[in-house]
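A.B. asks: Got a predicted model here, sequence first, then my questions.
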Amino acid sequence: MSGHGAAIPMSSRPCGPLSGTAEVPGDKSISHRSFILGALCVGETRITGLLEGQDVLDTGRAMRAFGAEVTRHDNGEWSVHGVGVGGFAEPGNVIDCGNSGTGVRLIMGAMATTPITATFTGDASLNGRPMGRVTDPLALFGVQAHGRSGGRLPMTIVGAPEASGVEYTVPVPSAQVKSAVLLAALNARGETRVIEREATRDHTERMLAGFGADISVDTTEAGRVITLQGQPELRPQAITVPRDPSSAAFPVCAALIVPGSDVLVPGIGLNPTRAGLFTTLREMGADLTYENEREEGGEPVADLRARFSPDMKGIAVPPERAASMIDEYPILSVVAAFAEGRTEMRGVKELRVKESDRIDAMAQGLRANGVEVEEGEDWWIVTGRGPDGVPGGATCAARLDHRIAMSFLILGMAAETAVSIDDAGPIATSFPIFEGLMGGLGAKLERSAD
């Protein structure tokens, strides 16, 4: 079953060349943060290009529950009338964050240093994922968290009154953990320092600075040190959300493996903390170019052109690149199946605790479709079969995970025979126009009866 209704089985058949322009939705990370930071201002924040996927809409509903006014206008823009730092009201009901680990963890941080209590839940996938990685550092502010065994949802967070700033070193690379601590620090007295040994996506730091927070970032021997002064008055902003590089990965990778394809994906955010996949694909020999490079809203942006690339070779992806492409390893493993040689992906333990165990999900599904995969606790290796050598033919479990579902549908576009998934419903959480967009490029996606 989907987390949001009945299961939607879907199959993807081998197709002719993909061509055209793929206008993917807005960046999910920035969309989440736009709602949350808008709610922490006094005044109106206007947002254009917001990703209207289920995950982000759940975050918007949560901000309403905390007292902000969140409105969608007829022209597709959104506005948030915020309540200010420390101004969250206690919600009257349980906050349902659906499938979104990013949403729930950032919201926990945003309310953690306000003396209110809130209870969070989600779908079956989210309720099985660990929250201790966020609630442990929030406890340094005096926050109390009461959840199920293993630090799982449903969970009640009791906000800390009169919190003071903390110093925290992030133990493993995680933008969610870093961001939750920084959002909690907004309503804490004094200075908070967050140290990350490996850089992760920095949208929170960039956006906090844009909203007027007193924040600085320094590179030291200890790592990347982010210093935030608490209790600022954030200024409302006009935000244009760039298109999501994680969503762009799917039409880009499909074009690389489907013979004869030539696809343009315009306006993609190329923040260096997010662009690791595209760097990796080019190292593999992909015909992937950046056109019309520019800057929008403080973020680097370009149009991506991807063409069929029959000569790609497997590589060893540097482990230190993992933080900049952690969500893209499933679709990379699909591309690796059509390359020559072995593609090694290491330092990716975080994939075990995403919406699903993504290493296991991809390994099982690729094997079922005739691809050799080796795996360990924090690594897996795909042995490619070349541009026309993947048999396909299997039905794969999506495991309530949007990226797993889309990855196997892309596999089916270039395999010898169709590939099916048991449930395409979770795709709506991040890429609600996936089916129509890929169909418009020439993909052959079909919904089927149970």
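C.D. replies: Thanks, I have the structure now.

A.B. asks: Every contact and neighbour count from this point should use C-alpha atoms.
C.D. replies: OK.

A.B. asks: which parts of stretch 222-238 are buried?
C.D. replies: By neighbour count on 16 or more other C-alpha atoms under 10 Å, the buried set for stretch 222-238 is 224-237.

A.B. asks: Identify the residues contacting it?
C.D. replies: 38, 40-47, 84-85, 165, 182, 185-199, 210-219 (C-alpha atoms under 8 Å, 6 or more residues apart in numbering).

A.B. asks: Just flag the most distant two among the buried residues of stretch 222-238.
C.D. replies: The distance between the two most remote of these (C-alpha to C-alpha) is 27.5 Å, for R224 and P236.

A.B. asks: returning to that earlier point: only the buried members of the contacts of stretch 222-238: can you turn that into a PyMOL selection?
C.D. replies: In PyMOL syntax, the buried subset of the contacts of stretch 222-238 is picked out as below (16+ other C-alpha under 10 Å):
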select buried, resi 38+40+41+42+43+44+45+46+47+84+85+165+182+185+186+187+188+189+191+192+193+194+195+196+197+198+199+210+211+213+214+215
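
A.B. asks: Restricted to strands, list the contacts of stretch 222-238.
C.D. replies: Those of the contacts of stretch 222-238 mapping onto strands are 42-47, 191-196, 215-219, per DSSP state E.

A.B. asks: and the comparison structure, right after this:
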Amino acid sequence: MTHPLPQPLDVVARGPLTGSIAVPGDKSISHRALMFASLAVGTSRITGLLEGEDVLATAAAMRAMGATIERQDDGIWVVDGVGVGGLLQPATALEMGNSGTSTRLLMGLVSSHPITCTFTGDASLSGRPMGRVIEPLSQMGADIAASPGGKLPLMVRGICPAVPITYTLPVASAQVKSAILLAGLNTPGITTVIEPVATRDHSERMLTGFGAQLTVEETDQGRVISITGEAELTPQDIVVPGDPSSSAFWLVAASIVPGSDIVVRNVGLNPTRIGIVTALRMMGADITELDPRTVGGEPVADLRVRHAALTAIEVPADLAPSMIDEYPVLFVAAAFASGTTVARGAHELRVKESDRITTMRIALEACGVACEEFEDGMAITGSGGAAIRGGARVASKLDHRIAMSMVVAGLGSAEPITIDDISPVATSYPVFFRSLDALTGKGE
């Protein structure tokens, strides 16, 4: 896949953020809604699906394997599934673009079906290791041939019946957990995943909603999740809550820009996803939950955020799994706090769309922020609420979260920050800049 031409952007301070916005649908839930609906027998409807490039890659892959997936004029997506065990041999390679979630979860699905799939991706995705997914799926009997380093392009030859396993996650990863559970859907017997550190539980919640036999037990070893194959999934109507990872950019932006007062509507507050809210509140952020409610089995609320003086903290390492995607923008919040924030326990940042630790350190240092890099995180000495220097050109490294995080940094910089390429933002948040304009009064 060829990446589009770079789209550089100069970000300048715009003054306070005010008003209210809704963030796009949760990316993790959107991926899973499409996959599980495609494995149900009958028609499912999905409201609020994130229509970013990553999720559209999942939709295209499920179509290629036999599901009928259509977007109606009212924005509701209608999915007619093929049933567990009914995936068809795709005619061509599955193009994953930039989506690691699509790749790892679909590898799991394919592994227990009698089909062979080749997975390809863009330059960023092709540089990300898949070994931690290959290992357990190979134990289940799948034959996986990867490029050197366990990277894309790779080929998965599924096996049916696959072998049920009990697997302890060596590193906290919801994607690896989900890949194993999805392989277990079409595997006779009980497939078990043990996670010593809890990760986001959207797969467990949604699989249960679709009718899978799934149990979750808290033990001294950690959470033990077991799924019974060969499952029969029943179609569902799903409402996707707003993505907490997307809302994080606005929580930080409003916190650091004086005079800001915003409401971010319909934010999913799954306990396994809101580490960023916890961390920001520890730093002194003014975040209030309005109208808490349950949508599609997930806790949701509107979040009011007002500018506040942030104070440095030592981020608890056990928060890492519940905010792993939000570390780049947390680093930005730390750049404006008083004192030195230490954030560790985030080894997984090294193998995201970019090496998010090194990439953010280089970007922040270029903008005048003092940073110290560790293998699993960073220490960042903040400005005490004053504007950071800015005035630098920074690299997004084809990483949507790096690009958006540095846009937020630019809103509090004395001099413009030039981001070399903002095109990756479309993978997860296509209307990000429209929302920015709305909150800063720059829209029509």
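C.D. replies: On my side now, so go ahead. Quantities reported herein were computed from a predicted structural model and do not represent experimental measurements.

A.B. asks: Reformat the buried residues of stretch 222-238 of the first structure as CSV; add distance to A368 of the first structure and secondary structure.
C.D. replies: Shown next, in CSV, are those (distance: C-alpha to C-alpha, whole Å; DSSP: H, G, I helix; E, B strand; the rest coil):
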residue, distance to A368 of the first structure, secondary structure
R224, 42, strand
V225, 44, strand
I226, 45, strand
T227, 48, strand
L228, 49, strand
Q229, 52, strand
G230, 52, coil
Q231, 53, coil
P232, 54, coil
E233, 54, coil
L234, 51, coil
R235, 52, coil
P236, 51, coil
Q237, 49, coil
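
A.B. asks: now those residues as JSON lines including distance to A286 of the first structure?
C.D. replies: Formatted as JSON lines, those follow (distance: C-alpha to C-alpha, whole Å):
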{"residue": "R224", "distance to A286 of the first structure": "32"}
{"residue": "V225", "distance to A286 of the first structure": "35"}
{"residue": "I226", "distance to A286 of the first structure": "35"}
{"residue": "T227", "distance to A286 of the first structure": "39"}
{"residue": "L228", "distance to A286 of the first structure": "40"}
{"residue": "Q229", "distance to A286 of the first structure": "44"}
{"residue": "G230", "distance to A286 of the first structure": "45"}
{"residue": "Q231", "distance to A286 of the first structure": "47"}
{"residue": "P232", "distance to A286 of the first structure": "46"}
{"residue": "E233", "distance to A286 of the first structure": "46"}
{"residue": "L234", "distance to A286 of the first structure": "43"}
{"residue": "R235", "distance to A286 of the first structure": "43"}
{"residue": "P236", "distance to A286 of the first structure": "41"}
{"residue": "Q237", "distance to A286 of the first structure": "38"}
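
A.B. asks: Closest one of those residues to G314 of the first structure?
C.D. replies: Using C-alpha to C-alpha, R224 comes nearest to G314 of the first structure of these, at 31.3 Å.

A.B. asks: Distance check, the closest one against A118 of the first structure.
C.D. replies: Distance of R224 of the first structure to A118 of the first structure, computed by C-alpha to C-alpha, to the nearest Å: 32 Å.

A.B. asks: Can you get me a residue count around D302 of the second structure?
C.D. replies: The number of residues packed near D302 of the second structure is 22, by other C-alpha atoms under 10 Å.

A.B. asks: That one touches L269, doesn't it?
C.D. replies: No: the pair D302 of the second structure and L269 does not pass the contact test of C-alpha atoms under 8 Å, sitting 9.7 Å apart.
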